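Student: test case, fold it:
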Amino acid sequence: MAKWLAQWIENIAVPPAIGDNTHAGYRGDIEKHLIPGLGAHRLERLAPEHLEKLYTTMQRNGSAPGNAHHVHRTIRTALNEAVRRGHIASNPASVAKAPVLPDAEVDPYDVDEVKRLLKVAAGLHRNSARWALALALGLRQGEALGLRWEDVDLDGGVLWVRQSRLRPKYLHGCGGKCGQRAGSCPKRVAARPITKATKSRAGRRRIGLPAQLVGLLARHREEQAAERARALDMWREGGWVFTSPTGEPVNPSTDYHQWKALVRKAGVRDARLHDARHSAATVLLVLGVPERTVMSIMGWSTTAMAARYQHVTDPIRRSVAERVGGLLWDSEAEGDSGSPVSTADVGERT
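Tutor: Next up, the predicted model:
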């Protein structure tokens, strides 16, 4: 097992066949858990029970169920390749019971909370339109930060999602002599590109812009032009829609902290930045937008994603309850008895 896992991560499951982040996740699982826990087993004799024992041991030692589940996916992928190459006849990870993931409780912002966030965001001095894209259209963080002006057609009222901003990763440019982390090295060098192309067909999409959002983006472009003029030679032009004060693309970490500051300033309950995407999807549910259209806007490849991201909120529940009550208890027909109307009455009104 140790030999196969090393071969797989060093020579098979490597960029550009997979993403840098995916590769780093696989490598972490292999070095920290899979080789220490399973490396001594012979590949062809590995059994589902060996994997289940590893997952149990991980969780008893403090690993979260999500970490154990990630290890399960990594070993399943590595062994699928072993099956494909004829090293083993079947994949024991396909039989082993995966660690159970607790259901993540997501309580998206309701319409009033979204309005409050948009109102406060509109008063920000920089990049206020960025939050409108998240709350109104559900763009992922990387998709919003990866936008260039060439992807936005304000006259036509559309934007194209073509690429995603990556989290920066650096290597020492000094050979490690500075004694600092690679990200703080005075001579640091980038270890990955700024963006990557959206890999799925569903993720590459064209989205219509509400008129209000067109106006926000137009004003944002004017503000950016003024900022560019003030920065003079310090400006680093890259065509980014959202930038630092000197034109560089916004760092995802900076974006996260700006989101938290917006939530505090708006006085709404704290939530993850990604929960704004759940809120946008739920707004589309409230509006009754057809599922296929929602999939196109959100960049989903399967209808199952609607069940994951669209939530029946309390206002929706109240609206449904009122409609049910209006159908079953007609105030004019029931008089003082409080009795539901008959099916015949309903049929006549229909």
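
Student: please count neighbours and contacts with C-alpha atoms only from this point.
Tutor: OK.

Student: state the distance from Val95 to Ala6.
Tutor: When distance is defined by CA to CA, to the nearest Å, Val95 is 23 Å away from Ala6.

Student: and Leu124, by the same measure?
Tutor: With distances defined as CA to CA, the gap from Leu124 to Ala6 amounts to 50 Å.

Student: ditto for Gly19
Tutor: Plainly put, Gly19 is 18 Å away from Ala6 if you go by CA to CA.

Student: ditto for Gln180
Tutor: Distance from Gln180 to Ala6, counting by CA to CA: 29 Å.

Student: tell me which stretches of the stretch 151-300 of the chain form helices.
Tutor: Under the criterion DSSP state H, counting those that start in this stretch, the stretch 151-300 of the chain contains helices at 211-231, 252-266, 275-286, 291-298.

Student: and the last one with helix 275-286, angle?
Tutor: Relative orientation of helix 291-298 with respect to helix 275-286: 150 degrees, computed using axes from the mean of the first three to the mean of the last three CA atoms, to 10 degrees.

Student: now show me the structure for the sequence below, then we'll compare the two:
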Amino acid sequence: MREQKVTLTLADYFWNTWVESKRFKAYKGNSARGHLTRMRLHVLPELGDKRLVDIDRDDIRRLFEKTLPAKTIEKGRHKGQHYGVEQTRDIWKTLHIVLQDAVYDRRTARNPMEDVRDTDKPKRAAGGAEIEIPSGIVVALTKTLRKTEWEVEQVRWMLAVLTGIRGGEALGLTWDRVTGVLDGDDRPPRITIAQQYDRIDIPHGPGCRPNKDGQWACGVQARSCPHHLERPTARYEIVPWTKSGKSRALPLTRRMRELMREQATRQAHWRAENPAEWAAQNAKRPDLAQLVFTDTLGRPFRRQDDGKRWHELLDAAGYPDFDVSAHKTRHIAVTALALEGVPLPVVGQIVGHASEEITRVYTHARSEDALKYLEAIDEKYDAEERAQENARLVEQMTLTPEEIKERRESRRAKYRADLAAWKKRNSNGIEHDLFAEGADPKPQDPDVPSDLGGFHRHPQFAGADEDLAAF
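Tutor: Predicted coordinates for the structure are as follows:
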């Protein structure tokens, strides 16, 4: 047993122990896929052959300071670009989890990542992911979606932009989760989000492992792996969970009720035009028969096609340079809600965040928005000051000469008492440095006109009264 512990490599531990553990099996969907992909493509090609007990701080620093910064994305829209801060942080977190579990499993004595200084660890960009939400994008997107060519996906993207619903949650929404929309349904209008349309991962067949470069030995996708005894089927299903692990009820506004009703009418029209195709699709996948968002033949949208259409929508709306994934509709929705003054806990409830801190990360305020709100605050304070000054002037206008004299004498009496007490505390007659700790400034004579109060008596402010008088 001791010999196995000493000779166990990171790759052996990852594939034979960690991937088979309860810890890994607790991850779902994209989380599980992310851990597998990051280890297979980025970590194991560099550290997989090293014994767990030999991996040290220098190996970790070399991976994150030299190897990863030199790598580029090999395919997709961002092919040729270097990996960003967020991707690097995700790789760091995955490797840290695996090595920490190796410590818990007593396969190594210490997690070498704990020996890396905090200053050398990959950091989140200040304020979260650096995304500048373009001004006016929500209006531009909704106007574009009203055009005929976007009829099929209109409601799907409207819902995303206005409520921040996740892609899988939207594509997995079924009509039995929608209330108060269809004729005869008097229940409160809302949708209940407790499921999503997700890919059920098909593992490679028994014995198939990645090569040193991270590519699978069989050379094909998992569903076609020759190591399978039987070829697997159905890759996408409606799964009864959301990313946050909680269900939520989303109230529908009047506008969203109308859009959902239009979607039901469209589907009825498509079904009447293509009865054979709809019947065949429902017979093939009865579990998907109640989907709210389908194509004209009743088929669900593929996640890949969904992302492609999002970029086409950005182009059509006039934002081709806003090159972000469809998931960033959540950032757009959260930012729009926050700028409308919706409290962050309420925003988090709408979009399904697990905590308010996540909502803060998703909230992006543009510089012009910050200026707008600062100017609004200034105007508010100016208005309050003007109101107070007007109230004081009105009060003076309503006082009799006797009352004004009485108030002046009261202020003079208070000043004389304060001055006597100050002279008693400062019997040498020397005024203290007002900027020193525990300063005891001389009381201000209420009949001396100075906006600087007692400060004009300090040498640093010599001549201040004359300057003010000249002004």
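
Student: TM-score for these two?
Tutor: Comparing the chains after superposition, counting by TM-score structural alignment, normalised by the length of structure 1, produces a TM-score of 0.80; 332 aligned residues with a CA RMSD of 3.5 Å.

Student: format the helices of the stretch 151-300 of structure 1 as JSON lines; extra columns: mean neighbour count and distance to Arg116 of structure 1.
Tutor: Below are those laid out as JSON lines (neighbours: other CA atoms under 10 Å; distance: least, CA to CA, whole Å):
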{"stretch": "helix 211-231", "mean neighbour count": "15", "distance to Arg116 of structure 1": "15"}
{"stretch": "helix 252-266", "mean neighbour count": "15", "distance to Arg116 of structure 1": "6"}
{"stretch": "helix 275-286", "mean neighbour count": "23", "distance to Arg116 of structure 1": "13"}
{"stretch": "helix 291-298", "mean neighbour count": "17", "distance to Arg116 of structure 1": "22"}
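
Student: I'd like those laid out as JSON lines, including distance to Leu171 of structure 1.
Tutor: Shown next, in JSON lines, are those (distance: least, CA to CA, whole Å):
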{"stretch": "helix 211-231", "distance to Leu171 of structure 1": "29"}
{"stretch": "helix 252-266", "distance to Leu171 of structure 1": "18"}
{"stretch": "helix 275-286", "distance to Leu171 of structure 1": "32"}
{"stretch": "helix 291-298", "distance to Leu171 of structure 1": "35"}
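
Student: which one's more surrounded, Gln180 and Ala6 of structure 1?
Tutor: Between Gln180 of structure 1 and Ala6, counted using other CA atoms under 10 Å, the more crowded position is Ala6 (16 against 11).

Student: separation between that one and Ala17 of structure 1?
Tutor: 17 Å.

Student: then Gln59 of structure 1?
Tutor: 31 Å.

Student: who's more crowded, those two?
Tutor: Applying other CA under 10 Å to Gln59 of structure 1 and Ala17 shows that Gln59 carries more neighbours, namely 15 against 9.

Student: element containing the more buried one?
Tutor: helix 48-60 (DSSP states H and E).

Student: now for Ala249 of structure 2, how many residues are close by?
Tutor: For Ala249 of structure 2, the neighbour count with other CA under 10 Å is 16.

Student: same question, the one 4 residues further on
Tutor: Taking other CA under 10 Å as the criterion, the count of residues near Thr253 of structure 2 is 11.

Student: could you measure it against Asp101 of structure 2, distance?
Tutor: For Thr253 of structure 2, the distance to Asp101 of structure 2 (CA to CA) stands at 47 Å.

Student: just Glu466 of structure 2 next, same as before
Tutor: When distances are taken as CA to CA, Glu466 of structure 2 and Asp101 of structure 2 turn out to be 74 Å apart.

Student: kindly report the same for Arg62 of structure 2.
Tutor: When CA to CA is applied, the distance between Arg62 of structure 2 and Asp101 of structure 2 equals 22 Å.

Student: one more: Glu340 of structure 2?
Tutor: Applying CA to CA, one obtains 44 Å for the distance of Glu340 of structure 2 from Asp101 of structure 2.

Student: check Thr108 of structure 2 too.
Tutor: Between Thr108 of structure 2 and Asp101 of structure 2 the computed distance is 9 Å (CA to CA).

Student: what of His364 of structure 2?
Tutor: With distances defined as CA to CA, the gap from His364 of structure 2 to Asp101 of structure 2 amounts to 35 Å.

Student: same deal with Val181 of structure 2?
Tutor: Val181 of structure 2 sits 49 Å away from Asp101 of structure 2 when distances are taken as CA to CA.

Student: tell me which of the two has more neighbours.
Tutor: Neighbours were tallied for Val181 of structure 2 and for Asp101 using other CA under 10 Å; the higher tally belongs to Val181 (24 against 19).

Student: check contacts around the more buried one.
Tutor: Val181 of structure 2 makes contact with Pro189, Arg257, Glu258, Met260, Arg261, according to CA atoms under 8 Å, 6 or more residues apart in numbering.

Student: go again with 7 Å.
Tutor: By CA atoms under 7 Å, 6 or more residues apart in numbering, the contact list for Val181 of structure 2 reads Pro189, Arg257, Met260, Arg261.

Student: contacts for stretch 210-224 of structure 1 next, please.
Tutor: Counting contacts by CA under 7 Å, 6+ apart, the residues outside stretch 210-224 of structure 1 that touch it are Asn127, Ala129, Leu154, Gly157.

Student: list only buried entries from those residues.
Tutor: With burial judged by 16 or more other CA atoms under 10 Å, the buried subset of those is Asn127, Ala129, Leu154.

Student: counterpart of the second one over in structure 2?
Tutor: Mapped onto structure 2 by TM-score structural alignment, Ala129 of structure 1 lines up with Val155.

Student: ok so its match is a helix residue?
Tutor: Yes - Val155 of structure 2: assigned to a helix according to DSSP: H, G, I helix; E, B strand; the rest coil.

Student: which ones are touching it?
Tutor: Under the criterion of CA under 7 Å, 6+ apart, the contact list for Val155 of structure 2 reads Leu259, Met260, Gln263.

Student: now distance to Leu95 of structure 2 too, for those, in TSV please.
Tutor: Below are the contacts of Val155 of structure 2 laid out as TSV (distance: CA to CA, whole Å):
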residue	distance to Leu95 of structure 2
Leu259	45
Met260	44
Gln263	45
